[in-house]
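I'd like to go over a predicted model; first the sequence, then the structure.
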Amino acid sequence: MAFSPSSVPGFFPLLIAIIVILQLQSYETQAGGLALPLRTQKLQSLSTPHPPSKLRFHRNVSLTVTIAVGTPPQNVTMVLDTGSELSWLLCDTGPLSQFRPRASSSYAPIPCSSPTCKSQTRDLPNLSSCDSATHNCHVSLTYADASTAEGTLVSDLFLVGGPPARRTNLRCQSSPSSAGDTTAAGMLGMNRGSLSFVAQTKTSRFSYCISDRDAGVLLLGPSNIVPLNYTPLVQISLPLPYFDRVAYSVQLETIRVGAKTLPIPKSVLLPDHTGAGQTMVDSGTQFSFLLGQAYEILKDEFLRQTSGVLNPEKGYVFQGAFDTCFRATQLAAAAAVRRIPAVVLGFQGAEVAGGGGGGGGVLHRVEGERRGNNEGVWCFTFGNSDLVPMEAYVIGHHHQQNIWVEYDLENSRVGFAPVQCDLASRKLGVML
């Protein structure tokens, strides 16, 4: 998930996202990037051998990538998270574990004396200690649901695409973190912190595009696929209790439903003096979240514009934060979608549209919920941060569908462009 307990107090995760599986073939782009194609595939297929550089994904629990770690390489499935820093792996813990440290000659625990063990990063804010028995660095995190995740700080070689392999620090733990995907073998931290995978491998730019067919492409390096509209990263130098300084934080300026710009006071969309209210672009969260005041204004306008189109399912709350839900048959929902307005998030220099032909839908069918007359339950894909609770706006990957999203660390900005992902992928030689 994109949030650490230090940046979002009280947060508990929504375990919904996308599965991505790395295969053995990669595509070098003219701009020098590495294109990794994505395909729909079930998690059970992870044991099937694939070439190590092609990515496939399937909607399941988390956005994960299977990469090669260790010497000789071992394929491991890790959550791809642009909101987390220190990567972690399950090590020798039964059926979920895919990494065997003793089988890797390049595996190395980090000693207590290492400067890395003593570093103060987002994921290691006074949370590292020394294991008196092994004299290795020990890391422990406590999450908002009172669960803990702990393990040894280690390093090993990561092979992405092709040689050379890159030595990376991570946490080797004995049990899954409840703040992440319990079906994954680990998590790959992709934020801007000093211990993130992108920082350790000196990756200055990466991007992806997710189609509405659950297929797409992940690109490491420069893209130059489509002209992008960039918005600058919001950077605050002072440490604030609710502001994550290494997240991909942008400034949300407007929200539009159809043609109507919502009357949300500017102050509601700005981080306050504590840092609460930042807006994060996050691959580790499926849906999007707004702080309560902005959410209520959006909800009221969405209900107004869809009155007579959708039948509200009163009293139902999905995943503890999505309280704008409806009931409809599959046929009625499909007809309604064509009449539902897009929700557009506006930033300085860029915007992201969801639904109404934009990137990603504004309704999600809740699996397993059935009502009379063969009706299902459908929920608005924007949630109320106050119900979680967390002190942030979050743009999840569901609202990034058919949008090329680029994380440009070198120039401190995030780029967006609406595209048809299957067509854009062909420019890289990748067929979806």
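Right, received. Where do you want to start?

can we go C-alpha only for contacts and neighbour counts from here?
Noted.

and the next element down the chain from the longest strand seen in the chain?
Longest strand in the chain, counting residues (DSSP state E): strand 148-159. Remark: after strand 148-159, the chain's next helix or strand is strand 166-173, criterion DSSP states H and E.

Run through the neighbouring helices and strands of that next one.
strand 88-90, strand 148-159, helix 197-200 (3 or more CA pairs under 8 Å, 6 or more residues apart in numbering; DSSP states H and E).

Can you say which helix or strand has the closest residue in space to residue 183 that isn't next to it in sequence in it?
Of all residues beyond its chain neighbours, the one nearest residue 183 is residue 96 (6.6 Å), with distances taken as CA to CA, 6 or more residues apart in numbering. Residue 96 is part of no helix or strand when elements are defined by DSSP H and E.

Could you do residue 300 as well?
helix 292-305.

rewinding a little: how far off strand 166-173 does the longest strand of the chain point, in degrees?
160 degrees (axes from the mean of the first three to the mean of the last three CA atoms, to 10 degrees).

Report the buried residues of strand 148-159.
By neighbour count on 16 or more other CA atoms under 10 Å, the buried set for strand 148-159 is 149-159.

Identify all contacting residues around it.
67-71, 73, 106-110, 117, 136-142, 165-178 (CA atoms under 8 Å, 6 or more residues apart in numbering).

can we see that at 7 Å?
67-70, 106-110, 136-142, 165-174, 177 (CA atoms under 7 Å, 6 or more residues apart in numbering).

The structure to be compared is supplied as follows:
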Amino acid sequence: MSLLKFTLLTVVFIINHFTLINSSTSFVAKVSRDESTSLYTLLLSMKTPLQPTTLLLDLSGKYSWIDCSAGVYISSTHHYIPCNSQQCNSLTSLACSDDCFDQAGPSCHSSSCGLFPENPVINNTVLAQALVDTVGLSVTDGSSVTGKVGVVPNFVLSCSDTSLLRGLPDGVSGLAGLGRFNYSLPSQVYCSAGVYISSTHHYIPCNSHQCNSLTSLACSDDCFDQAGPGCHSSSCGLFPENPVINNTVLAQALVDTVGLSVTDGSSVTGKVGVVPNFVLSCSDTSLLRGLPDGVSGLAGLGRFNYSLPSQVSKVFNSPRVFALCLPSCPNTTEYSGAAFFNTRGPYNFASGVDLSSHLSYTPLIINPIGFTLITYFNYPSAEYFIGLTSIKVDGKQVDINPSLLTIDKNGYGGTILSTITPYTTLHTSIYRPFIQLFKNESMTRNLTISTNPVSPFEVCFNASGMHKMWFGPKVPVIDLVMHSEDVFWKVYGLNSMVKVESEYGEGLWCLGFVDGGDEARTSVVIGGKQMEDNMLQFDLENERLGFSSILEHKSSCIEFNFTDGYWSQPTCSDDCFDQAGPSCHSSSCGLFPENPVINNTVLAQALVDTVGLSVTDGSSVTGKVGVVPNFVLSCSDTSLLRGLPDGVSGLAGLGRFNYSLPSQVSKVFNSPRVFALCLPSCPNTTEYSGAAFFNTRGPYNFASGVDLSSHLSYTPLIINPIGFTLITYFNYPSAEYFIGLTSIKIDGKQVDINPSLLTIDNNGYGGTRLSTITPYTILQTSIYRPFIQLFINESMTHNLTISTNPVSPFEVCFNASGMHKTWFGPKVPVIDLVMHSEDVFWKVYGSNSMVKVEDEYGEGLWCLGFVDGGDEARTSVVIGGKQMEDNMLQFDLENERLGFSSILEHKSSCIEFNFTDGYWSQPSL
């Protein structure tokens, strides 16, 4: 962690210990669509050395499995999970591979944790071993891959034999389980001898803590085959499932390595994040039946501790968030969708729009009853359920029994998302009125219904008379209405219609919804076709699904940049007529830096240089320096310094922008986007400085010895979609920090405020923001008037004498001579700024509410430090610097929340951070 002193515009930086890949690194993996099976595959780097491995993508998969057949699974890092170990139990293992009678290897290891990996295509499973190895994920910046790889060590998956690959796409080696389980994407990869080759794999002992955590129901006590990834005695047993053919086998849990490409949200960076000790399940080749060609197993993304997202999150200590953008085009080297891990965004595709800022959200719902081929008692479903409440076709509501859309006590009903189901499946009593309404609405569009529909579809239209647009065939639009009428998933023709040919060679467009029958376990299963070209963010931290049609932004899921080095150049200053130097360089990037004090800007050049940051342990500076190379800032001439404090050389921008100081420090050190401010109430001297911390959520230790990070209250940070700057940047939200103030109280009595003023309207007006530029809190007139009146009324009960000579800009002042002083400042009515909940409030004591001044007659006064912002104020409440002083304010952009705590309550102040030891001026070079 690092730190630096500050005046008004110079700040303290705190930086976490440098690691190449950590919690702030975003990962991306290629997602492909297999044309022959309509299934989706995920490309990962697995084993050691890292090898490209294609897995079936299963959104509901508890853990991942891989083919461990002889000669296939080769890894130097894999190992096994012992039977009855804690990890084996956590895998919900139901078996133990007690004896392995084959050649020892990834799929044969005695006394290892047994799992039942599932093939969801053919609904089959086998008993296989849990395996631990390494997974690599490409790093992304949100727009493309960076060229780096993030490695997931100790990745848990399940081995299987080749039989479990039946029905999966060609080339698939297993299954990537993304379901709701701690070991989802313990990728069910088949582990037949010679198939899984890795120098890093190892096994999980039976009955170990890890085996138990895998919900292992068996133990591979003896391995009678050649020792290897699929055979290891006394290893943790799992049952990886093939969800295509609905089959499972008893297989061993395996531990190995996974690599993920690093992204910046726009492209891949060229780096790889490695996940060591990745837990998955081995299986034999039989479990691959029915999966796409080339698939090696299954990537489980479900709700489970060993799913792929869960293990990545645990290794990098990051939020449990992943996002999918399924491609609508068949798999080729050019056409891949994207899966993002470790990041809430950005998600930048070719349109240049960050889809993370265009998501609608609906709660994720947990089904308490899980349905798998092997029954795991008392475990909830690993599937992702959402609260669909109705379906509309061209705005008209389908007649549905509401009880079908809720989950009953037996786990039946409700709505799930499935990457295994190719087309949305509806319970018969929903399907019948749905297709009838769709046909009725189609008639109003003069669409010709075919008399020769193609199975499994019932409603098809002649393609010859069908109009096409960017959103696909021009057919009735379907709205899947979520928990609220104004939250709906819009299904355009590209997602609702499937192009086929009839038996007579006639081109048809068929409605891609099918009848699930009267006994359907789940009433609505949203299938892969309807999920394609939608950005879907699974935020398990906040239990919500974010969704947005990428089609609405004139893009598609195949347009993420997986080539290296993608970027665009901003507008350049074409000619420089001054002497060459930092502020004058021809054909360089031009910016408009702003002086917020005098509201002025100039055209200036972007500059890249180095920033040095003092390191702190949270209690003092350590004497070490963290260097931020390639720090981007803007040059300006001296004219832009007008109105700023003496000695200041420029402005440190801490706002909501990729090139703000916190953002750049976070990016360089791969750390959380968190910073904290403790503004001093004393004038600047060498002895009296406040502190700003970067890259850390704490500790924040001041002279009182109390760690303020453990005393923070939290309220959500709110994004104002409309930015107000001197130069207008279209489609960019505000860089300011807004919070959800709901009321103001004085000595417990509420100020009469129109609630609409405290929310942000469609034009970006209203709401509450924080500002270090505004010295005193500004209130819109209709808030200010009742506020000062109530303050005066409450002051009378304190026997305070109001001055008849207030000092501008203040309207309410009191004679200082009769004012009592406490540790919290002048003894005046206490102001509470009430946040999103009545029990979350920011307490403003006299030290923060009152300003010491003298009137024109030399009389000492204490004035209320709140001023009138006028009737036309853009922001209704601007909390100014005075009210922020001696408060610890933590801006946690990772979790979109503000933490706040008065340091005065702990008998300390912001000037009491220890800068005496090791503070640097010039680092040694």
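Yes, it's here. Keep in mind that this is a model prediction, so the values were computed, not measured.

How close are the two chains, by TM-score?
In this superposition the chains share a TM-score of 0.74, using TM-score structural alignment, normalised by the length of the first structure; 369 aligned residues with a CA RMSD of 3.5 Å.

on that earlier part again, any idea which of the buried residues of strand 148-159 of the first structure is closest to residue 132 of the first structure?
residue 152 (12.2 Å; CA to CA).

how close does that closest one get to residue 135 of the first structure?
Residue 152 of the first structure sits at a distance of 10 Å from residue 135 of the first structure (criterion: CA to CA, to the nearest Å).

Same question for residue 79 of the first structure.
29 Å.

the more surrounded of those two?
Set residue 79 of the first structure next to residue 135 and count neighbours by other CA atoms under 10 Å: residue 79 wins out with 32 against 14.

dump the residue contacts of the counterpart of that one in the second structure.
Alignment note (TM-score structural alignment): residue 79 of the first structure maps to residue 56 of the second structure. By CA under 7 Å, 6+ apart, the contact set of residue 56 of the second structure is 40-42, 172, 174-176, 295, 297-299.

Please apply the same query to residue 83 of the second structure.
For residue 83 of the second structure, the contacting residues are 96, 111-113, 204-208, 211, 219, 234-236, by CA under 7 Å, 6+ apart.

give me the element the match of residue 79 of the first structure is part of.
Assigned by DSSP H and E, residue 56 of the second structure falls in strand 51-58.

returning to what we had before: and the residue nearest to residue 183 of the first structure, what does it touch?
Residue 96 of the first structure neighbours (CA under 7 Å, 6+ apart): 183-185.

Kindly give a single PyMOL line that selects the buried subset of those.
In PyMOL, a selection of the buried entries from those looks like this (16+ other CA under 10 Å):
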select buried, resi 183+184+185
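
Could you look up the SS state of the counterpart of residue 43 of the second structure in the first structure?
The alignment partner of residue 43 of the second structure in the first structure, by TM-score structural alignment, is residue 66. Following DSSP: H, G, I helix; E, B strand; the rest coil, residue 66 of the first structure is assigned to strand.

Now residue 66 of the first structure. Nearest residue, chain neighbours left out?
Nearest one to residue 66 of the first structure, counting by CA to CA, 6+ apart, is residue 77 at 3.9 Å.

how close does the one you found sit to residue 188 of the first structure?
9 Å.

Which one of the contacts of residue 96 of the first structure is nearest to residue 90 of the first structure?
Out of the contacts of residue 96 of the first structure, the member with the shortest distance to residue 90 of the first structure (by CA to CA) is residue 185, at 5.3 Å.

which one in the second structure is aligned with that closest one?
So residue 185 of the first structure corresponds to residue 296, using TM-score structural alignment.

Check residue 399 of the first structure too.
Aligned partner of residue 399 of the first structure by TM-score structural alignment: residue 530.
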